[in-house]
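S.K.: structure of the sequence below:
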Amino acid sequence: MPPSPRARHARQVFLVLFAVVALAKMLVAWRLPLFVDEAFYWLEGQHLAPAYSDLPGLTAWLARLGVEVGGQSKLALRLPFLLLSMWVPWLVVRITTREFGERDGWIAGTLALVLPLAGSLGLLALPDAAMAVATLLCVDAGAKLLRRIDAASALELALGLAMGALSHYRFIAVIGVGFVALLLLADGRRALRDVRVWTAIAFGAAAWAPLVAWNFDNADAGLRFQLVDRHPWSFHVDGILFVAIQALLVTPVLFVAMILAAKRGLAENESPRRYFAWLGALVVLGFFVLGFFADTERVSFHWPLPGYLALLPLVPMIMSRWSRLGRVLLWTTSGAGLALVLGYYIAVSVPGLRAHAAAEKWYPSNFAGWRDLSAAVEEVRAGMPAGTRVVADNFKVGAELGFAMGDSAIPVLDHPLNHRHGRAPQLRLWNLETAGRTDWGDAPVLLVVGASEVRYRELLAHFHALCEKVGPLPPPRVLNIDHGRQRFMLFALEGRPAPDATCTAPAMAWVERPASGAVASGTLEVSGWAFKDGVGLQRVELLLDGRPVGEVDYGLRNTGVAAYWGISNDPRHPMVGFRGRVDLTGVEPGRHWLGLRLHGADGSVEDWSEQPLVVER
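M.R.: So this is what the prediction gives:
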């Protein structure tokens, strides 16, 4: 039977939008700076293994495949993930068409394209694209098994379970909820009594073997990080924000439609439809409850995506009952949501826009500055002795530099960040964790430090810890990205330090007045403090938009600085305060950036991070 005119129109809309979204994603993926997790997955791909400390093996294997086929580029790295993401809407089309008809199938596929969490899959080389495909394979197979058990459906289930097992620990939630959803249905319980289904389940379970073996060989380090170390497992009220955040990310009208779809699906008589509703609702509600007890420091807004994908086939049924205005609102808000997400990634790719956001909370530090850093490293290393080794102080710097320089063997110092992200065990397995000068001997080393990766109140202690590992720190080459919001320091270390040498560290400073974002005109009063452990500071200059605008009176008494920092050994304490003025006459009205240039007694010159200042007439 030929498709109806409405089905043909829905198909045309889907195909046009699929082409537009695919092209847009390719362009964004080509321009978007490398995210730090992508860089680490590239590094894992360069050290192929069945499983890793933070993930099963599939993400690293796909990353390796991308660069092997397409060369050492961001787009090549992301290409396998982009291709997987393009499979997602087609799977939604297939599932929905079988259960609800062709027109609803194309509509659900179009919803998968504009759903921001699904439509933006594949832009980054992350495990979510493969996990989404695995989820839909399991959903499709489960729905078919509820109607009729056959070898093809069991095989699809096995493939989905295995792919999910190789994608992420988080896929355990999909498996658990899927099993519960089947148990809640009479047809599901019938399916679970069939040997073919259990054969598929056994095949999927076997895919967890590499990850189980890795944890067995490494004292459950990966499992402990995912289930224990990264989560506080104590109640916190932040979980209440889950609904608001998810409504924004799914887009409000579509979010309401999914809630109604789940409610309607649970009232249906047909098992597959109730299966979609149970699976989607339990996944989303499960992560909602988990949000009150789990990790809030790292990104987790994408965790419920498998639940939304399971609910998508039910949404066209709800939309068909809505007025034209309701449907227009759904499509408009969903399309706008996807455009905003893609627009965010485009903004991240534009240095000027990213720099403008340097003072904002949403500043994308994990995307920023890596190209400039690799260029600076090459420049500094060129002036050092032949054979100089590059060493990073944390896994982010090491992985990003590794990708940029094509070097998968950059050593990394032990760093709290490595442990906080579960990467320390893997670095040790690769023999890439270095203790410092005791490992290097007299060899020249270029140490690259990500200063902005450490909380400011912990930064001085971090510098002193570096002194213990490598000796007094020489004058650094300071690289301030986006007004210093992303800040790197390059230390050229040559030879062993004296065993009793005093710790010399980079300068520390704080502008107490004016406050960040202050509005000023005429003459601006500036005050604060600055010090440099080991040698002290000689003078402090004021900068406006990177240009010197005069010196401050440095050496004012401030007893609170030494008392706060405690371990500081600057010989000038407590005379580390400063005060000065900036004449803003003739400065163009608008936003400017106020900074400091710190001159050390050892000849070092370090530009401090800048803060925004609004100049008025």
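S.K.: from now on I want contacts and neighbour counts done on CA atoms only, so please keep to that.
M.R.: Will do.
S.K.: so what's Glu551 up against?
M.R.: 539-542, 580 (C-alpha atoms under 8 Å, 6 or more residues apart in numbering).
S.K.: one more time with 6 Å
M.R.: When contacts are counted by C-alpha atoms under 6 Å, 6 or more residues apart in numbering, Glu551 is found next to 540-542.
S.K.: that one - nearest residue in space that isn't next to it in sequence?
M.R.: Glu541 (4.2 Å; C-alpha to C-alpha, 6 or more residues apart in numbering).
S.K.: does that neighbour count as helix, strand or coil?
M.R.: Put simply, Glu541 is strand when judged by DSSP: H, G, I helix; E, B strand; the rest coil.
S.K.: which residue ranges of the stretch 401-550 of the chain form helices?
M.R.: 416-420, 424-429, 437-440, 456-470 (DSSP state H, counting those that start in this stretch).
S.K.: now show me the structure for the sequence below, then we'll compare the two:
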Amino acid sequence: MSPAAQPDRTLAWALAGIALVTLYRLALLPFNAADLFTDDAQYWLWGQELAWGYYSKPPLIGWILRLSTAIGGDGMTAIRAPLPLIHAATALVVLAAGRAIFGPRAGAIAGLAYVTAPAVAVASLLVSTDTPMLFCFALALLSHWKLTRAPSVGWAAMMGFAIGLGTLAKYAMLYFVLSALLAALLSRRARISARDVGVALAVGFALVAPNLWWNYSNSFSAVTHVVEHNAGLENAARYDFGRVLEMLAAQFAVSGPVIFGAYLAGLALIRRDFRVGYLAIFSLPVLAVVLVVALRSEANANWAAAAHVAAFLVAGFVLRARPRWTAAGLGINLALTLALPVATVFATSLRIGDDLLLKRYVGRAEVSRHIAEVARTEGLDTIVSGDRSTLADAFYTLRDSGLAIYAEPVEGFPPHHYAQRHPLPPGPGEVLFVTTSATGPDCREEGARAVEAARWRARGYSTRELFAWRVPRSCFFPAE
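M.R.: As a prediction, the model looks like this:
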């Protein structure tokens, strides 16, 4: 084969790999036996209540699920179907960025590494705001690289579109803006023209402006949620370097051990290769922020997801001349990619010892159906709970039951979306209150009494005993 034909062959193999992995994921979705996870069910509900923002996140994931369920119905397959498709699109953008920055072989490895990454394998089964954000981050990075090579109104508009849409997916997209500013400060070769900056800012702001207004109109609930529930820095008592090491180790599980190891090895080339230094600016600041958070409080591995777009590109560059390490890295990732969808097919029976392997993802719908049975037996048509997980599945599983579902009303800042948007209104009569408390609700009205209606242990996700109480609605409201 002539040298000129080699790049096309590399591209063909990469495209075929991305397509086959995606088709495999889609083919097994209808057989997935796992229930919707708490976040999945919550994002589905957001899609039923279209808005420019929600309690803790921007709106794009809700919009995506609204579109997918409008096409395919409210079944779990339709809810999950957009996930592998979006990841396939992201892999294509990563492939294109790798080809533009490092050449055909590096781009092919980067695209295949992305689509088979362990975190992507998981996120192709669970709804996550990271999924659309990563697509936008990759598109913005490709656009920015093109603009550093030559001015272009088209690429500037594309970058602004990616930044704006990515911010509507997850506010972590703003890491890209920070990195682009750092790149401009640190290297003349990483700067783009003032005109292109203006075009990108105009397009991006036009997309984000409605969400900013929504946040203003809703007391910046998303910001308050992040400060009070995610960062936790103000409540941290001490530094914990063990958490930092755990967070760093978790990044190997996000993109794959060989792939992330190749990225770290590639960082040694920062001074010698401008391209590696450029990509480091779009990854290291994200990692640094998340590691600092981990030093002071609990942090999730996916909080550093934005850093991995550039990491895949650097890994592709490092591995391009190392076929054995490439085969090992992609092979490890592919093994997990193939195994996870199969595991979900047997979610209700696959065990390790006495425990279900995927116990966190089964039993939720069963609990909701049992709650509905108890309510009907008691002659009640209203279900109330203060537990976000219980409410999330009840809203989804019991959507056609005719039962009214509400969150326990609270004073002060609401602890979750349901308390913010679906609190129990005052009124007459009784409700069925579901909780893990053996003593029932703490009634605010003197004289209101709760009567236990049922107690049971859930299968799978919950190890605690659940209680259903027959409670006067006035229990939740202080007497005037």
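S.K.: look up how far Phe578 of the first structure lies from the residue nearest to Glu551 of the first structure.
M.R.: Counting by C-alpha to C-alpha, to the nearest Å, the separation of Glu541 of the first structure from Phe578 of the first structure is 10 Å.
S.K.: neighbour-wise, which of those two wins?
M.R.: Legend: neighbour count by other C-alpha atoms under 10 Å for Glu541 of the first structure and Phe578, higher for Phe578 (23 against 19).
S.K.: what's the local residue count around the residue nearest to Ala121 of the second structure when sequence neighbours are not counted?
M.R.: Counting by C-alpha to C-alpha, 6+ apart, Thr337 is the residue found nearest to Ala121 of the second structure once chain neighbours are left out, at 5.2 Å. By other C-alpha under 10 Å, the residues close to Thr337 of the second structure number 23.
S.K.: check Gly75 of the second structure too.
M.R.: With other C-alpha under 10 Å as criterion, Gly75 of the second structure counts 12.
S.K.: against Val362 of the second structure, how distant is it?
M.R.: Where Val362 of the second structure is concerned, Gly75 of the second structure sits at a distance of 16 Å (C-alpha to C-alpha).
S.K.: what do you get for His422 of the second structure?
M.R.: In this structure, His422 of the second structure and Val362 of the second structure are 25 Å apart, going by C-alpha to C-alpha.
S.K.: still on that earlier bit, host element of the residue nearest to Ala121 of the second structure?
M.R.: helix 323-345 (DSSP states H and E).
S.K.: can you give me the helices for the stretch 1-150 of the second structure?
M.R.: 6-28, 38-48, 60-72, 76-80, 82-101, 104-116, 118-123, 130-149.
S.K.: next one: the stretch 251-400 of the second structure
M.R.: In the stretch 251-400 of the second structure, the helices defined using DSSP H, counting those that start in this stretch lie at 257-266, 274-281, 284-296, 307-319, 323-345, 364-377, 388-397.
S.K.: any chance of TSV for the ones you listed, columns distance to Leu141 of the second structure?
M.R.: Formatted as TSV, the helices of the stretch 251-400 of the second structure follow (distance: least, C-alpha to C-alpha, whole Å):
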stretch	distance to Leu141 of the second structure
helix 257-266	17
helix 274-281	9
helix 284-296	14
helix 307-319	8
helix 323-345	23
helix 364-377	39
helix 388-397	35
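S.K.: quick check: the aligned residue for Ser217 of the second structure in the first structure?
M.R.: Here Ser217 of the second structure is matched to Asp217 in the first structure, going by TM-score structural alignment.
S.K.: got the contact list for its match?
M.R.: So Asp217 of the first structure contacts nothing (C-alpha under 6 Å, 6+ apart).
S.K.: deepest-packed of the helices of the stretch 251-400 of the second structure, please.
M.R.: Mean neighbour count (mean count of other C-alpha atoms under 10 Å) peaks for helix 307-319 among those, with a mean of 28.
S.K.: in the first structure, what stretch matches that one?
M.R.: Against the first structure, helix 307-319 of the second structure falls on residues 307-319 (TM-score structural alignment).
S.K.: so how far is the matching stretch from its chain's centroid?
M.R.: Mean C-alpha position of stretch 307-319 of the first structure versus that of the full chain (C-alpha atoms, centre = their mean, to the nearest Å) differs by 28 Å.
S.K.: now do that stretch: everything it contacts.
M.R.: The contact list for stretch 307-319 of the first structure (C-alpha under 6 Å, 6+ apart) reads 96, 104, 108, 261, 276, 280, 283-284.
S.K.: export those residues as JSON lines, with columns for distance to Gln12 of the first structure.
M.R.: Formatted as JSON lines, the contacts of stretch 307-319 of the first structure follow (distance: C-alpha to C-alpha, whole Å):
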{"residue": "Thr96", "distance to Gln12 of the first structure": "17"}
{"residue": "Asp104", "distance to Gln12 of the first structure": "13"}
{"residue": "Ala108", "distance to Gln12 of the first structure": "13"}
{"residue": "Ala261", "distance to Gln12 of the first structure": "25"}
{"residue": "Phe276", "distance to Gln12 of the first structure": "26"}
{"residue": "Gly280", "distance to Gln12 of the first structure": "28"}
{"residue": "Val283", "distance to Gln12 of the first structure": "32"}
{"residue": "Val284", "distance to Gln12 of the first structure": "31"}
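S.K.: what's Lys170 of the second structure aligned with over in the first structure?
M.R.: For Lys170 of the second structure, the residue aligned by TM-score structural alignment is His168.
S.K.: any idea how far its match lies from Phe35 of the first structure?
M.R.: Using C-alpha to C-alpha, His168 of the first structure is found at 18 Å from Phe35 of the first structure.
S.K.: now swap in Ala355 of the first structure and tell me
M.R.: For Ala355 of the first structure relative to Phe35 of the first structure (C-alpha to C-alpha), the value is 17 Å.
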